[in-house]
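> Dropping the sequence and predicted coords here.
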Amino acid sequence: MKRIIIFVKSLAFIVLLLEFSGLNAQGIDSSKYKTEYFQIIDFNDFQSARLAEVLLLELNLQREKQGVDTLSSLQFLTFAAEDQAQYCAQIDNVTILQSGSKKKDTGKRSIYYGGSKNAFEMIDKTNVKDGSVYKNYQQVAEDIVVKIMTNQKKMDVAFNQLWIFAGIGAAIDPSGKKLYYSMVFGDYSSFNEGAARKNELDIPFSKKRYGLFPYDEKACKKYDKNKMLAELQKGLYVKDDKVYFKSDKYKEIQKILKDSKDGIGVDIVQRDQYPCVGSNIVDNNLVNKGVMVKRIWSSKMLKKNLVVGDKERKKNVDVLIGKLPAAIAKLDKDQYEMNLVFIKDKYVCKNIPPSYIEAGGVEYNNLLELLADTVNPPGTEEYSPRATKSTLSFKIPFEKGKSVYKQEDIDPFIKALKEPEFIINELNISAYSSIEGTDEINRSLQLKRAESIKNALQAKHKDKIISNVTTADNWEEFKRDVAGTEFSNLAGMTMEEAQKNIRENSLDKKLENILKNHRYAKIDMKITYDIDGDKEQAYVVKMFNDAVKKGDYIEALRVQKYLFKQVVAKKYTKEAVFEMEIPESQATAGLAMNKLWLEQFVNNGDVDEDCCSRVENLNQLDPSNQYILFNNLYCNFIYAPLGDEEHVRKIQEIIDGMYNKALSKKTIDMLNLEYQMTIIKTLDTLDDPGPLFAESMERIKTIVDIKESNWQNSLKLAYVFMGNNDYEFAARLLEPFVNGKYVFEELVFAYISLCTKTEEKLYTSTFTKAVTKAIEQNPERFCNLINKGKLTFQVFENEKVKEMYCKKCKSTD
């Protein structure tokens, strides 16, 4: 049975002891104590029930001082406690176990006496005499409570706010010196009368265990503090009468579902299981409440993931769990709910019902993300693309004897320029031929080649291109290239003499490797870049890359900010991001950070460890860049451990130093708030969180502008924690006011919604008080929460809540 311990901080612990000592010094409030509590214990006529009564009174007095609800006595828990106390006294030993199978452990004893297995027991012993004189019942009860309060583990059990009921038993050992006592704690799930009503359901709940085991504290330890799990239930959906699970937190899920017998399942709970008349039709000894759908193990989840693409499959999951039972499929959707079941090594660690958050007044949604430099400094003109002119040059080599060149022959040379689209304003073609032909043949060939190139380029343009064609033999290049070869003598001749020598000695084949390089057209184009429509993207990317190559980083950032806006607006494609060419240097670190942000954006990527590693490298290149520093700190909050007090204060100093610099106060406040949340979440699990915890709370109050402690500011602060998905802490902030006499309606309904995120709170008397006040203040609003499916009907496991709903919201079931 799951039990989350609410830790009592050291300071509160000391105060509690002082208060208890003061009670003894000042005397006892006689109105709360019966005369028989002060009677001396008679070994031969020991009144176990009397000790149980006064011990529960003493314990409840201290629970009240701790702000924890008092416990009510429950008969079958009392029987279970008496049984074990007597057993321990007989064998003169403190143990939670008995010999035999029917009453072997606490759960079985609770079942034996009419409850469910869901009970928790604390057993110990104490002296029943003061020297040779027996103590009275109140003294023994007081001794037991003091012993509990001086032991942190016992306090964590006895002052756990989740307990609603208790049963206490006591027995004196045969020597008459020691008293053994047992305290058995429980909540609404400790009852089990509804198990016998199974056959009243048209669709009975599953009794088969499917090889699964009940909650085990050791196996399920990592699940108890995982704040993500409640949100994952929203990933369950039905399509074509099949149950699927979908989440974008697959990486985090894989961290907890590691082994072959880890997995998830679905428990389908029907509204008919919570009738207004009689007990709930649930068997609390089972691992499920309703109809179980087939489980899916972690390995199968990976193999059967319906998400397409290797990268997407790493962070997203969409998997078929199983068929919706045919009888359930016929029900209206408001007649059943799907609970998400988490299984660890075959132990059912979580059975999560639907939840919601009353977030109408959230002022802070502080889910941080990477920051990019997108704001132009005052006085800086925003970049706007304007078509510029340029001159482009390239060569087209000629094949021997070929005179006609088509568009497809020329396109590869244009593409090799890696230029954006352009319009040719003027074309200058210098056509060269090798010297082996006659002047007449060469000139004719040159003109044909040049003309075909001009026509091919003209075909791509509406307006007529101004063109100039010149032709020449490539005599100078020939002389240069034959120098140092066996044909070097030709360089000392005139061109006519060389041509004659080549023809008479048939040297053209031997010289072909040289001659082929002399047949080409040199193209010089005066152009204007075409930036109409989709053509703008490539031009802007070129302007950015050109500015970076020139070292004009101010202009590069100006262009990049324009490019950034177009990508975010989805006017540019992802190629605009990946075609940015940025060398690794201090001067370009800020540009690289913006590119990294855009890569994450277009790929819908997570801020994973690889991303954060790149941010850290950029931070090392340029530690002064405030955007990169912000992102590096954010990454540290996610992946780096909190560190010791000195490290925490060092990081805080860095954050404080970021105010009044490049980033706005609001932006640094968000970062600061995130860090305080990180500190609180880490330290809140410790017995003694030290001064850092209090300091972080004060910083949060300053950021959120809370100047005094009242319900308005507590609600405001709770919304901050809700914005950070820390629902449990947000609920704890509101609980003192829920228990107050006058409560604001929004606070009540916010608290009710927070309790759905921490299921155990639904069974506490504080939740019951919240529902009571909600019905008093706005009964229609409360009834609609359940009637319209916002608040799970499984809150009716709290019998008092069910009773109030049935009385106020519907007369009969």
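Noted; the coordinates are in hand. Residues are numbered from 1 along each chain as shown.
> switch to C-alpha atoms for all contacts and neighbour counts from now on
Noted.
> which residues of the stretch 201-350 of the chain fall in strands?
Using DSSP state E, counting those that start in this stretch, the strands of the stretch 201-350 of the chain run over residues 236-239, 242-247, 263-270, 291-297, 317-323, 336-344, 347-352.
> er, the stretch 601-750 of the chain actually
In the stretch 601-750 of the chain, no strands are found when defined by DSSP E, counting those that start in this stretch.
> Just say helix, strand or coil for Ile144.
helix (DSSP: H, G, I helix; E, B strand; the rest coil).
> take a look at this one as well, against the first:
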Amino acid sequence: MKYIILFILYISFFNASSQNTYDIRDPAENFGTKCSECLYVLNNIPTEVNRGIDVDEHQNIFFFMSDADWFYHLIKKGGDGLAIDLVLKNQYSCASDKVEYKNYISKGHLLPPIYLKDIKKNSVLTEEGGIIIKIGTIPDEYINLDYELNLVILKNKYCCQYTVLFNIRRYKWDLLDMGLFADSIMYKTKINDSGTGSQRIVIVSKKKMKFSVPFEKSKTSYSTEDIKPLYDSLMLNDYEIKKISIRAYSSVEGSTNYNLELQNKRAISIVKALQSYQNQEIEYEITTAENWMEFYYDINQTKYSELGSLSKKEIKKRLTDEVYLAELEPYLSKHRKAIIEIEFEKKEHKDMTDSELVSAFNKSVNNNDNVKMQELLDLAFSRIINGKSPNNFLGSFEIPNQLEFGSLMNNKDVYKYFLDLEDVQTTYQSMLQLNEMLPNNRKIAYNIISLKFLLWINGDVEMDPLLFKKEIKKLRSVGISSELVNRILVNYDIVMAEQYMIIRDYRNKDKMLKDIYYKYKNSSPNSSDLLKIAQFFVAYGKYDWAIKLLKPYVTQVDSDEDLLFYYINLTIIDLDITKKSEYKRILLNAIDINKERFCNLFNSTSKGGISFQILDNEVLKMNYCESCN
């Protein structure tokens, strides 16, 4: 994961005070003429050119820019230079007023400027064509304090730009999961292990279902009988529940602690009731919150809209009036609910040992019973990925090399690949052989393209990109859905954009970006895809595209947490967006879903936050001080 500092322009001039401004001059009413050249260059620097500041273990301050040529377009004369303004977090306490500038150039502690002559002495060029410059040192009295560094750009010693730096996560491109076809499409993905902080590989092939369950106001628990209609509606048949994730919401009136405790009891009672229908232990995850997001949304444009301008504490006080509370009950009743996501997996024959499973498979081979063979092969794979059988167990299942077993051979090769028993090249060659046996099999055709793509990006095979694109599109003619074909085409555009970027062909790079944007603008992608595409756009400076892409998916109470927080990362510094009433609801939802993560956004950039200086925004400061202080 890579962190890059995003620059946000902020220019403001004030009357000078007693603080030392060195030889830096205030352009004042002559700003347009004194700074025109500087602003022209800044406005024309490509969005792909990154800039930022870092501090090493010796407290040396470094400025970096990914394109040295553009830097020297900006800083090219003796009086051109850079300076640092050091700002402290304690200036932004909830008890203090808005931070004011001490003079036309500083709202903190201004460090000595560095000009072109010394910049050249203190700079090094990177192999990629960038530049790194030592521009100062943190004063001893600030080393142990929580601070941030703002950048001042000087033109002929005039202060032409004061820049607050925000820490926005930027990612290099990452491919969408293309997966491989067995009986259905399967994916191999990485997930974070919350216990160790490491990542582990999981095979995504389980069924999932998501739905909402309303809570009755006076009901505190759910029995087996209460849950039976829900359980019957799942129509599990050959499946059982593997995991349940519940977001339990209360309405906003009453004690917060009581509300959260009540929702937790309700959620646990649902899990226990579902557990009573099966022996396999159900994993579960429960989060609880008061449903502030939907409360603010529902009262908007009603006679109760005045509540929208009040704090949570003030609203709760108003709702102690029983008459007023009764009037609002039709709205509040809709806010008490659980958003439940259930993950299923196929039931196992627990009475069958591994050796008995192999014997049953061999018997099915002799009987040419493909259906039974597939069922037993799936069971073996399930046991392996759940750690109940060793990885080499799959080798015990011998499939005759015959036409009628071609589909089974495909599935076994896919399973071996996902279990790391075979690499990409070996699996690709196996698929080519299967394709000769079953030339019109859509699953094998898809697997060949998916594996060939991986070989291409790993540099293991050379091919003409345009011809390969035609091969990808041909998958539609063998019955592969447009959705899956588009996923591969998006990956193709991602790879080509990177290649064009390397040779600085910005025109063709932008063409690839547009292709991706319009493919996803009119589709219904999953949360993982959305996040990857948004991160990809941000890596290429297309923040507005990422914001537009994510916006429709972050306005619901059951929004994906990572999508929601990434959207906030991209928008929280935009005053035009944050002043809107709907943004307040988005922030409240983020607080309800993960308050600690929300509060950490306001940490200093060196501690992983976006910046504590976003507390200059009164809307953000109110939410922060109410929820985090």
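Thanks, I have it. Note that the structure is a prediction, hence the values are computed from the model and not measured.
> TM-score them against each other, please.
The pair, once superposed, lands on a TM-score of 0.42 when counted by TM-score structural alignment, normalised by the length of the second structure; 359 aligned residues with a CA RMSD of 6.3 Å.
> just to revisit the earlier point, tell me which of the strands of the stretch 201-350 of the first structure lies nearest to Leu457 of the first structure.
strand 317-323 (51.6 Å; CA to CA).
> between the closest one and strand 291-297, how big is the angle?
Compare the direction of strand 317-323 of the first structure with that of strand 291-297 by axes from the mean of the first three to the mean of the last three CA atoms, to 10 degrees and you get 140 degrees.
> just checking, what packs against strand 317-323 of the first structure?
Here strand 317-323 of the first structure touches strand 242-247, strand 291-297, going by 3 or more CA pairs under 8 Å, 6 or more residues apart in numbering; DSSP states H and E.
> how about TSV for the strands of the stretch 201-350 of the first structure, with distance to Ile466 of the first structure and mean neighbour count added?
Shown next, in TSV, are the strands of the stretch 201-350 of the first structure (distance: least, CA to CA, whole Å; neighbours: other CA atoms under 10 Å):
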stretch	distance to Ile466 of the first structure	mean neighbour count
strand 236-239	65	15
strand 242-247	61	19
strand 263-270	73	24
strand 291-297	72	20
strand 317-323	60	20
strand 336-344	73	24
strand 347-352	76	23
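> And those: which comes nearest Ile668 of the first structure?
Per CA to CA, nearest to Ile668 of the first structure of the strands of the stretch 201-350 of the first structure: strand 242-247, 30.5 Å.
> Mind giving me the packing neighbours of that closest one?
Counting contacts by 3+ CA pairs under 8 Å, 6+ apart, strand 242-247 of the first structure is packed against strand 236-239, strand 317-323.
> and the angle for the last one with strand 263-270?
Compare the direction of strand 317-323 of the first structure with that of strand 263-270 by the same axes, to 10 degrees and you get 50 degrees.
> Specify the local secondary structure of Glu341 of the second structure.
Following three-state DSSP, the label given to Glu341 of the second structure is strand.
> got a list of what it touches?
Lys208, Met209, Lys210, Phe211, Ile244, Ser245, Ile246 (CA atoms under 8 Å, 6 or more residues apart in numbering).
> Pipe the helices and strands packed on strand 317-323 of the first structure into JSON lines and attach distance to Tyr553 of the first structure per row.
Listed next are these as JSON lines, based on distance: least, CA to CA, whole Å:
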{"stretch": "strand 242-247", "distance to Tyr553 of the first structure": "41"}
{"stretch": "strand 291-297", "distance to Tyr553 of the first structure": "53"}
